[in-house]
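Asks: Here is my input; please provide its structure:
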Amino acid sequence: MTTTARAARAVSRSPLVDRRWIGRWLLKGSAAVAFLYILLPLLFVTWLSFYRQEIPSFPPEGYSLHWYTQAVQNDRFIDAFLFSAQLGAIATAIGLLLAVPAALGLSRLRFHGHGFASNLLLMPLVVPGIVLGIAIYVFQTEIQIATELPILGSLPSLVWGHVLLVIPWAFRLITASLAGFDRTLEEAAQSLGANRFTTLRRVTLPAVLPGIVAGGMFGFVASFGNLEMSLFLVGPGHLTLPIAILQYLQWKIDPTIASISVLQIAIIAIAMLVTDRFVKLSRVV
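Replies: Here you go, the predicted structure:
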């Protein structure tokens, strides 16, 4: 058989379409559909926030920024936003103080019950928010009955619950950051005379800083936007933004809520982009 005949026979046997090419396009198409499915509600909410009419209807009568002005001029929303931000900051700080040593210890020590301890710290991500809120409320009720301390409806009880939302995010992302950390850097620092505390402060923590910041950011967002658990723990004078939005929707339905949602998303997105610019959250997330 000549060389030309062999080449012609090989071409005739080769498939008309490369299967790898089909697989790549199917994967890209599936990813595009998934992203569209996730982003579609956000796009509709953003579109709705620019409606001119008070009662949403299609097609819109026109577009306006009126609802954004009304949202930022509503004192109830502003106070609730500031309280949610303060609550999220306090819960994030406490959650990081607990999650950082827990991640350091569980990533380096192996003991009986290691897996149980790791799963326990991640449990708030698995348990539904309403179940977690009921459980914390019942637990705090029992403590108040036993100790006669004013726990229910207080700010410490609310912070307590929100700390549980921060810990799993911080623990998971810090652990992921520690997984790629080179332990020989610590050994080199100690061989040069640094003690364990100095090594932790000047070598370990700076190396896992992206994981700490990412955990804090995700924990803050989880605390800031929580509704289910906060409904059971919030007391008089402590109104979070999600609860303020829910109360507003009980009496009125207009694009004000959509504009508030867009502002929240914009603030969080800008904060994460600025943070990633200096800390490189993409290394962990």
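
Asks: only C-alpha atoms for contact and neighbour calcs from this point on.
Replies: Will do.

Asks: Nearest residue to the residue most central in space within the chain in space, ignoring adjacent ones along the chain?
Replies: Residue closest to the mean C-alpha point of the chain, counted by C-alpha atoms, centre = their mean, is residue 218 at 3.2 Å. Nearest residue to residue 218, sequence neighbours excluded (C-alpha to C-alpha, 6 or more residues apart in numbering): residue 169, at 6.3 Å.

Asks: right, and the one you found touches residue 221 too?
Replies: No - counting by C-alpha atoms under 8 Å, residue 169 does not reach residue 221; the two are 10.2 Å apart.

Asks: on that earlier part again, list the contacts for the residue nearest to the centre of the chain?
Replies: By C-alpha atoms under 8 Å, 6 or more residues apart in numbering, the contact set of residue 218 is 166, 169, 170.

Asks: The first one: neighbour count?
Replies: Read that as residue 166. For residue 166, the count of nearby residues is 30 (other C-alpha atoms under 10 Å).

Asks: Go ahead and confirm it touches residue 224.
Replies: No - distance between residue 166 and residue 224: 10.3 Å, which falls outside the contact criterion (C-alpha under 8 Å).

Asks: related to what we said a few turns ago, comparing residue 169 and residue 221, which residue is more hemmed in?
Replies: More crowded of residue 169 and residue 221, by other C-alpha under 10 Å: residue 169, with 28 against 19.

Asks: what about the more buried one, which helix or strand?
Replies: Using DSSP states H and E, residue 169 maps to helix 155-179.

Asks: Could you list the buried residues of that helix?
Replies: Judged by neighbour count using 16 or more other C-alpha atoms under 10 Å, the buried positions of helix 155-179 are 155, 157-159, 161-178.

Asks: Going along the chain, name the helices of the stretch 1-150 of the chain.
Replies: Taking DSSP state H, counting those that start in this stretch as the criterion, the stretch 1-150 of the chain carries its helices at 3-13, 19-48, 66-72, 75-108, 114-126, 129-147.

Asks: I figured residue 52 hits residue 66, correct?
Replies: Yes - in this structure residue 52 lies within contact range of residue 66 using C-alpha under 8 Å: 7.4 Å.

Asks: residues contacting the closest residue to residue 174 other than its chain neighbours?
Replies: Leaving out its chain neighbours, the residue that sits closest to residue 174 by C-alpha to C-alpha, 6+ apart is residue 211, at 4.5 Å. For residue 211, the contact set (C-alpha under 8 Å, 6+ apart) comprises 170, 173, 174, 175, 176, 177, 281, 284.

Asks: Please give the structure of this sequence too, so both can be compared:
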Amino acid sequence: MNWLLLVLFRLMLAGVLTFITLPLAVVIAASFSPTSAVTFRPWEWTARWYGDLVSERWLLPFLLSVKIAVIVSIVSGIIGVMAAYAVFYEKIRGSEAAMSALLSPLSVPQIVKGVAIVLFLSLVGLQSFLGTPALIAAHIVLALPFVVRMVATSIANFDRNLDRAGQILGANKRQRVQYILLPAIRPGVLSGMTFAFIISFNNIPLSVFLVRPGDTTLPITVINYLEYSLDPVMAAVNVASMIFILAVIFLFEKIGGFSVKLHGGSK
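Replies: I've put the predicted structure just below:
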């Protein structure tokens, strides 16, 4: 009976992995299509479509998306660390209400948030902030709950005996936070910032309300392009974006050591 369950589990796992990876394989194959129409001819594959990615049509939105994502990850990381420290480490008065407020953006659909932000800027006469400023602010609101939650988890797993040892040895509060707490929760901070970067870089539902002509992010440019054509260039853009995101994850993993956080041991 046990071997039958094991076989069924492996078959289900193989099915799930196939379901996840097969669309990616199709997109990768389409990016090497030998013609402007998406065709599957492995013996004639070409990489010339990737050369179109360095044009202003794709490069400028990509650089804007990276710029916004970097700012969002840094700002949300700083705010998330301070908020999680105050709520979970210092346990300020009303910490439960504060945590609920910090996580509340998760309960509102992104489309609703986008419409609300546009209406708010219109009512207060700040339509000029539409574009990059509004995108950065909205993406920070969207990503902050993820950062707070991951940093809070790291703080909850922090061994308070380390802080007591530092206090006994004469370290003041700032020194204990700087040299004991922050290094200990670094994997949580970096993983939260990674989530913030990816969420900002790939966001569509919220960004579609806040972009303006000449100030468009890569995902919105992709959506606009899909309205008129579906060709290998589109597939190449998606493959390049996927490779870029994987590179970002790998970089943050090397810096922050997510495996330590996930497995509870050394890398």
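
Asks: TM value for the aligned chains?
Replies: Here the TM-score for the pair of chains, by TM-score structural alignment, normalised by the length of structure 2, is 0.89; 262 aligned residues with a C-alpha RMSD of 2.2 Å.

Asks: hang on, the earlier thing: which of the contacts of residue 218 of structure 1 sits closest to residue 29 of structure 1?
Replies: Nearest to residue 29 of structure 1, judged by C-alpha to C-alpha, of the contacts of residue 218 of structure 1 is residue 169 at 30.2 Å.

Asks: how about residue 117 of structure 2, what does it touch?
Replies: residue 138.

Asks: Give the equivalent position in structure 1 for it.
Replies: Under the alignment (TM-score structural alignment), residue 117 of structure 2 maps onto residue 136 of structure 1.

Asks: Tell me, how many residues neighbour residue 16 of structure 2?
Replies: If we define neighbours as other C-alpha under 10 Å, then residue 16 of structure 2 has 11 of them.

Asks: typed the wrong thing, it's residue 4 of structure 2
Replies: Counted with other C-alpha under 10 Å, residue 4 of structure 2 comes out at 9.

Asks: how close does it sit to residue 10 of structure 2?
Replies: Applying C-alpha to C-alpha, to the nearest Å, the value for residue 4 of structure 2 to residue 10 of structure 2 is 10 Å.

Asks: cool, residue 214 of structure 2 as well?
Replies: From residue 214 of structure 2 across to residue 10 of structure 2, the span is 49 Å (C-alpha to C-alpha).

Asks: now do residue 164 of structure 2
Replies: Using C-alpha to C-alpha, one obtains 47 Å as the distance from residue 164 of structure 2 to residue 10 of structure 2.

Asks: now do residue 81 of structure 2
Replies: From residue 81 of structure 2 over to residue 10 of structure 2 the distance is 40 Å, taken as C-alpha to C-alpha.

Asks: Looking at structure 1, name the residue matched to residue 215 of structure 2.
Replies: Matched by TM-score structural alignment, residue 215 of structure 2 corresponds to residue 238 in structure 1.

Asks: Now do the same for its match: helix, strand or coil?
Replies: coil (DSSP: H, G, I helix; E, B strand; the rest coil).

Asks: count of residues packed around it?
Replies: Residues lying near residue 238 of structure 1 (other C-alpha under 10 Å) number 19.

Asks: hang on, it packs against residue 159?
Replies: No - with contacts counted by C-alpha under 8 Å, residue 238 of structure 1 stays clear of residue 159, the gap being 11.1 Å.

Asks: ok, residue 38 of structure 2 to residue 243 of structure 2 distance?
Replies: Taken as C-alpha to C-alpha, the span from residue 38 of structure 2 to residue 243 of structure 2 is 21 Å.

Asks: Hmm, I typed the wrong one, I wanted residue 124 of structure 2.
Replies: Counting by C-alpha to C-alpha - residue 124 of structure 2 and residue 243 of structure 2 are separated by 41 Å.

Asks: what about those two, which has more around it?
Replies: Ranked by neighbour count (other C-alpha under 10 Å), residue 124 of structure 2 and residue 243 place residue 243 first, with 12 against 8.

Asks: what's the more buried one in contact with, if anything?
Replies: With contact set as C-alpha under 8 Å, 6+ apart, residue 243 of structure 2 has no partners.

Asks: And it, what's its match in structure 1?
Replies: By TM-score structural alignment, residue 243 of structure 2 lines up with residue 266.

Asks: do the same with residue 155 of structure 2
Replies: Under the alignment (TM-score structural alignment), residue 155 of structure 2 maps onto residue 178 of structure 1.

Asks: Wait, that match touches residue 108, no?
Replies: No - taking contacts as C-alpha under 8 Å, residue 178 of structure 1 lies outside contact range of residue 108: 9.3 Å.

Asks: any idea how far the residue opposite residue 11 of structure 2 in structure 1 once aligned is from residue 37 of structure 1?
Replies: Correspondence of residue 11 of structure 2 to structure 1, assessed by TM-score structural alignment: residue 29. Residue 29 of structure 1 sits 12 Å away from residue 37 of structure 1, going by C-alpha to C-alpha.

Asks: Just the element for residue 228 of structure 1, please.
Replies: Secondary structure from DSSP H and E places residue 228 of structure 1 outside every helix and strand.

Asks: can you count the residues close to the alignment partner in structure 2 of it?
Replies: Structural alignment (TM-score structural alignment) places residue 228 of structure 1 against residue 205 in structure 2. Using other C-alpha under 10 Å, the number of residues around residue 205 of structure 2 comes to 16.

Asks: so residue 205 of structure 2 makes contact with residue 114?
Replies: Yes - using C-alpha under 8 Å, residue 205 of structure 2 is in contact with residue 114, at 7.5 Å.

Asks: Mutual contacts of the two, please.
Replies: Overlap of the contact sets of residue 205 of structure 2 and residue 114 (by C-alpha under 8 Å, 6+ apart) is empty.

Asks: residue contacts, residue 222 of structure 2?
Replies: If a contact means C-alpha under 8 Å, 6+ apart, then residue 222 of structure 2 has residue 234 as its contacts.

Asks: try the one 4 residues further on
Replies: The contact partners of residue 226 of structure 2, by C-alpha under 8 Å, 6+ apart, come to residue 234.
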